[in-house]
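Visitor: okay, here's the prediction I keep looking at, along with the sequence it came from:
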Amino acid sequence: MLTQEVELNMQKSVEACQRNFNTIRTGRANTSLLDRLTVEYYGADTPLKSLATISTPDSQTLAIQPFDLGSLGLIEKAISISDLGFTPNNDGKIIRINIPPLTEERRKQFCKLASKYAEEAKISLRNIRRDAIEKIKGSEKDGEFSEDQSRDQQDSIQKITNKYINEIEKNLSGKEEEILKV
């Protein structure tokens, strides 16, 4: 029971890490680059995906076509002030963003960012492991588990933790390879 709960929580941490990886630029246009962008629309922060269709007409361009043309200026402003470093081009109907090729220095910065996201995910996994082991030790003290059962449970939780840490490492190396590929 506890191991299933731990595994589910760890899987969620890995998925969150992967979503973070998807927001990192790799030199190619990708609609997930704008996933976290919110636009102040009628006084409320609204995700860009709710306001417009985002597409990639080619490998170096993102096209944003708002459902409401009145929001065009707001979307353009949100992109300009975001930390993405993009300059939007507004033609009155569609906003186009040219994705410039990454410099070597910028690629290294993005690799560091990916490493940071991976480390945050690993910390999350370790916290889940710690909480589970504390529960097991508490159950052992209460007499629900024998010492051997407790040790077996702790070992299985450690194996699950190792499995997900390895998965994060694999995802990180894949992302770094993708970032560094020119």
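Guide: Good, I have the coordinates.

Visitor: use CA for all of it now, contacts and neighbours both
Guide: Fine.

Visitor: any idea how far the residue of the chain positioned farthest from its centre is from residue 149?
Guide: Counting by Cα atoms, centre = their mean, the extreme residue of the chain relative to its mean C-alpha position is residue 143, 41.0 Å from that point. Counting by Cα to Cα, to the nearest Å, the gap from residue 143 to residue 149 is 11 Å.

Visitor: neighbours around residue 64, how many?
Guide: 25 (other Cα atoms under 10 Å).

Visitor: structure two is appended below for comparative analysis:
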Amino acid sequence: MSDDIPSILKDAEAKMKKSVEVTKDEFTAIRTGRANAAMLQGITVEYYGAPTPLNQLSSLQFPEARTIIVTPYDKSAMSGIETALRDSDLGVNPTNNGDNLRVVLPALTEERRKDYVKLARTKAEDGRVAVRGSRGNAKKAIEKLVKDKEIGEDEGTRAEKELEALTKKYNDQIDEALGLKETELETV
């Protein structure tokens, strides 16, 4: 870490901002009632002996809210893609018509929605833990500057107050994103 307060705070803020972005990205992968490309992000297909992301092997279309059309660039990868989709945690059974795969997402049950809300809350807490970790590291650096007499105690206290404000700001952003995701999940 650097040795002056502005750069310590700037570094902490950059890490907190990254934690919020990662948390929001994880929220997009949680399935809601609508089909989206982020749902398929973690699916890999065995293609010529190498695990390859689905989005690199096929084009994806979303003609309806709960329908995905997967069109492989290479028809020989069709069965591998079909198997990967069936084995994924989406709970789908793709229909193969020879040219593409039609994936119809089942409607979310009330129990499944509650599970997804719990998952979203867990991911939000992970994000908040990461923000607090960044705060802790910055606080230690500020305390070290005070201890080593490089800055005064008043300056250290001011810096810690700024750090707390940053922490609150980024935790609030995570809470806001969680609220939006919960609303999206609970909407039938």
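Guide: Good, I have the coordinates. Everything numeric in this text was worked out from a predicted model, so none of it was measured.

Visitor: so what corresponds to the residue farthest from the centre of the first structure in the second structure?
Guide: Alignment of residue 143 of the first structure against the second structure is given by TM-score structural alignment, with residue 149 as its counterpart.

Visitor: would that match count as being in a strand?
Guide: No - secondary structure of residue 149 of the second structure, determined by DSSP: H, G, I helix; E, B strand; the rest coil: coil, with no strand assignment.

Visitor: and it, how far is that from residue 166 of the second structure?
Guide: Applying Cα to Cα, the value for residue 149 of the second structure to residue 166 of the second structure is 25 Å.

Visitor: go ahead and confirm residue 120 of the second structure touches residue 177.
Guide: No - the pair residue 120 of the second structure and residue 177 fails to qualify as a contact (Cα atoms under 8 Å) at a distance of 9.7 Å.

Visitor: looking at these two, which one has more neighbours?
Guide: residue 120 (25 against 18).

Visitor: roughly how far does that one sit from residue 23 of the second structure?
Guide: As judged by Cα to Cα, residue 120 of the second structure and residue 23 of the second structure stand 9 Å apart.

Visitor: just residue 156 of the second structure next, same as before
Guide: Taking Cα to Cα as the measure, residue 156 of the second structure falls 30 Å from residue 23 of the second structure.

Visitor: which residue, other than its chain neighbours, is closest to residue 35 of the second structure?
Guide: residue 66 (5.1 Å; Cα to Cα, 6 or more residues apart in numbering).

Visitor: with residue 139 of the second structure instead?
Guide: Of all residues beyond its chain neighbours, the one nearest residue 139 of the second structure is residue 160 (6.6 Å), with distances taken as Cα to Cα, 6+ apart.

Visitor: return the residue of the first structure aligned against that neighbour.
Guide: With TM-score structural alignment as the criterion, the equivalent of residue 160 of the second structure in the first structure is residue 154.

Visitor: same check on residue 127 of the second structure?
Guide: Taking TM-score structural alignment, the alignment pairs residue 127 of the second structure with residue 121 from the first structure.
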